[in-house]
Structure formats: structure tokens, C-alpha cells
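Sequence and predicted model, in that order:
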Amino acid sequence: MKNSTKGLLIGLGATVVVGTIIVSSSEKALQKIESYMNRKRAKDFIKEKLNGNDDALSVVDQLSDEEISNLLKIVDKIGNLKGKINVYGDNVKDMAEDFKHTLHGYTETVKEKFDK
């Protein structure tokens, strides 16, 4: 094999190795950044919703990255349900009010029948 071919193969191999290292290190960096952001988001949630409870904040520090991620998924789902419950809650209030008026009307009708 010619020296130029060997040099080209060595250069290509080195490029592949360096590229693999860069990609794997960037994935690790992205994971670290995502972990940091999730942990900060969990702490912000505790500060906002739990008035900065120190015990809850210390628990967040002890949780694994996967546990933090699962916790945030649960918080997001609860937030989505809360919005839906508010919509349904208004409908339930209206239906309860209608039912109350209907029941009151029936009560008045029954009283009138027994009063006669």
C-alpha cells in the first residue's frame, strides 16, 4: 500500500474517532444540562407551590435524575388535569345550580299539592 493511502486511512480513522468522542461528549453535556434544568424546574416548583419548603428542597437534591424527570412528568400531568377540571368545574357548577332550581320547583309543587 502506498504511503499516501496509509496516511489517508489513518487520517480518516482519526477523524472518525475524534468525531465519535465529540458526539458522545456532547450527548453527555446535553444530559447534564437537561438534568440541571429539570432539577432547577423542580426546585422552582417547590418554591412557588410549597412556599420554598426546606425539607422538600433537600429531597430534590437527593433524587436521581430519572426520579426528577418522573416527578416533573407527574406535575405536568396534574397541571393539564387542573385546566380540564376548571372547565368541567364550571359546567358542574351550572348543572348543580340548574338541579337546585329544578328541585326547588318540584318542592314547591309538592307543597302546593299537600296544602290543598
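Received, thanks.

C-alpha only now, for contacts and for neighbours.
OK.

Kindly list the longest helix within the chain.
Counting by DSSP state H, the longest helix found in the chain is helix 65-115.

dropping in the other structure now:
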Amino acid sequence: MKNMDNSNKGIFLGIGFAVLVGVVAFVFSSDNAMEKTHSVVNRKKAKHLFKNKMHGGKKSSKVVDKLSDEEINSLMGTVSKVKDIENSLSDVSSDFKEFFNDKVKDAKKALK
């Protein structure tokens, strides 16, 4: 009976270790897969950006293909920051326009 308990412990330890290795491998591979997927998506976005927004052709697509994943991610991060600045400026100009229109209305009322 004692022999059987030791062999069962060994089996359970082996199974537990195999499960642990599987979980660790899954976590690392899923992080790696997510990072690769993110890079592929950014590369597609960069190609779209050059083709449609900058009126590029096949040469621009080839240039994007030659960039590393890190360079693509950096490029798309910069594009994102520029869009954020653009949106902020749009908000500020809209606020300024409203402020100016209010002041013109106030001035017209004061002149009446």
C-alpha cells in the first residue's frame, strides 16, 4: 500500500508539473502572439496610412515592409500622438470660435 502511495504521488507530481509547464508555455506564447498580432495590425495601418493619406504607391508599401516591428510601432505611436494633438487643437479652435461669437453678440447688444 505504501508503494502504491509513492507511485501515485509521483504520477500526480508529474501531471502537476506537466500542467504547470503547459500553463507557463501558454502564457508566454499568448503574450508573444498578442505582440506579433499587434505588430501585424500596425503594419497594415501604416500601409493604409501611406497609401490613402499620403497617396503612396507600391514603393511606399515596400518601404513599410522593410521597417522593423519596433519602427512600425514607433511610427504608429507618433501618428496617434499627432491625431491627439490635432483633436486638441480642433477643440481649442472650436472653443475660441464660440467665445468669439459670444463676445460679438455681447458687443452687438451693448451697441443697441
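Alright, I've got the coordinates. From a predicted model like this one, the values you see are computed outputs, not experimental measurements.

so what does the longest helix of structure 1 touch, helix or strand wise?
The contact analysis (3 or more C-alpha pairs under 8 Å, 6 or more residues apart in numbering; DSSP states H and E) places helix 65-115 of structure 1 against helix 3-49.

And the helix it packs on, what does it pack against?
The criterion is 3+ C-alpha pairs under 8 Å, 6+ apart, and the helices and strands that helix 3-49 of structure 1 contacts are helix 54-62, helix 65-115.

Can I get those helices in TSV including distance to Gly11 of structure 1 and mean neighbour count?
Conversion of the helices and strands packed on helix 3-49 of structure 1 to TSV gives the following (distance: least, C-alpha to C-alpha, whole Å; neighbours: other C-alpha atoms under 10 Å):
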stretch	distance to Gly11 of structure 1	mean neighbour count
helix 54-62	45	13
helix 65-115	39	12
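
Compare these and report which one is nearest to Asn38 of structure 1.
Nearest to Asn38 of structure 1, of all these, is helix 65-115, at 6.7 Å by C-alpha to C-alpha.

And Lys84 of structure 1, what's its match in structure 2?
For Lys84 of structure 1, the aligned position in structure 2 is Ser88, judged by TM-score structural alignment.

Check the gap between that match and Val82 of structure 2 for me.
10 Å (C-alpha to C-alpha, to the nearest Å).

next one: Ala107 of structure 2
To Val82 of structure 2, Ala107 of structure 2 is 37 Å away according to C-alpha to C-alpha.

Check Glu98 of structure 2 too.
From Glu98 of structure 2 across to Val82 of structure 2, the span is 24 Å (C-alpha to C-alpha).

Stretch 10-22 of structure 2 against structure 1, how far on average?
For stretch 10-22 of structure 2, the mean distance from the matching residues in structure 1 following superposition reads 1.0 Å, by mean C-alpha distance after the TM-score superposition for structure 1.

That stretch aligns to what range in structure 1?
Counting by TM-score structural alignment, stretch 10-22 of structure 2 lines up with residues 6-18 of structure 1.

repeat for stretch 70-78 of structure 2
Stretch 70-78 of structure 2 falls opposite residues 66-74 of structure 1 when the two are matched by TM-score structural alignment.

Mean per-residue distance, the matching stretch versus structure 2.
Using mean C-alpha distance after the TM-score superposition for structure 1, stretch 66-74 of structure 1 ends up 0.7 Å from its aligned counterpart in structure 2, as a mean over the superposed pairs.

can you give me how far that stretch is from the chain middle?
7 Å (C-alpha atoms, centre = their mean, to the nearest Å).
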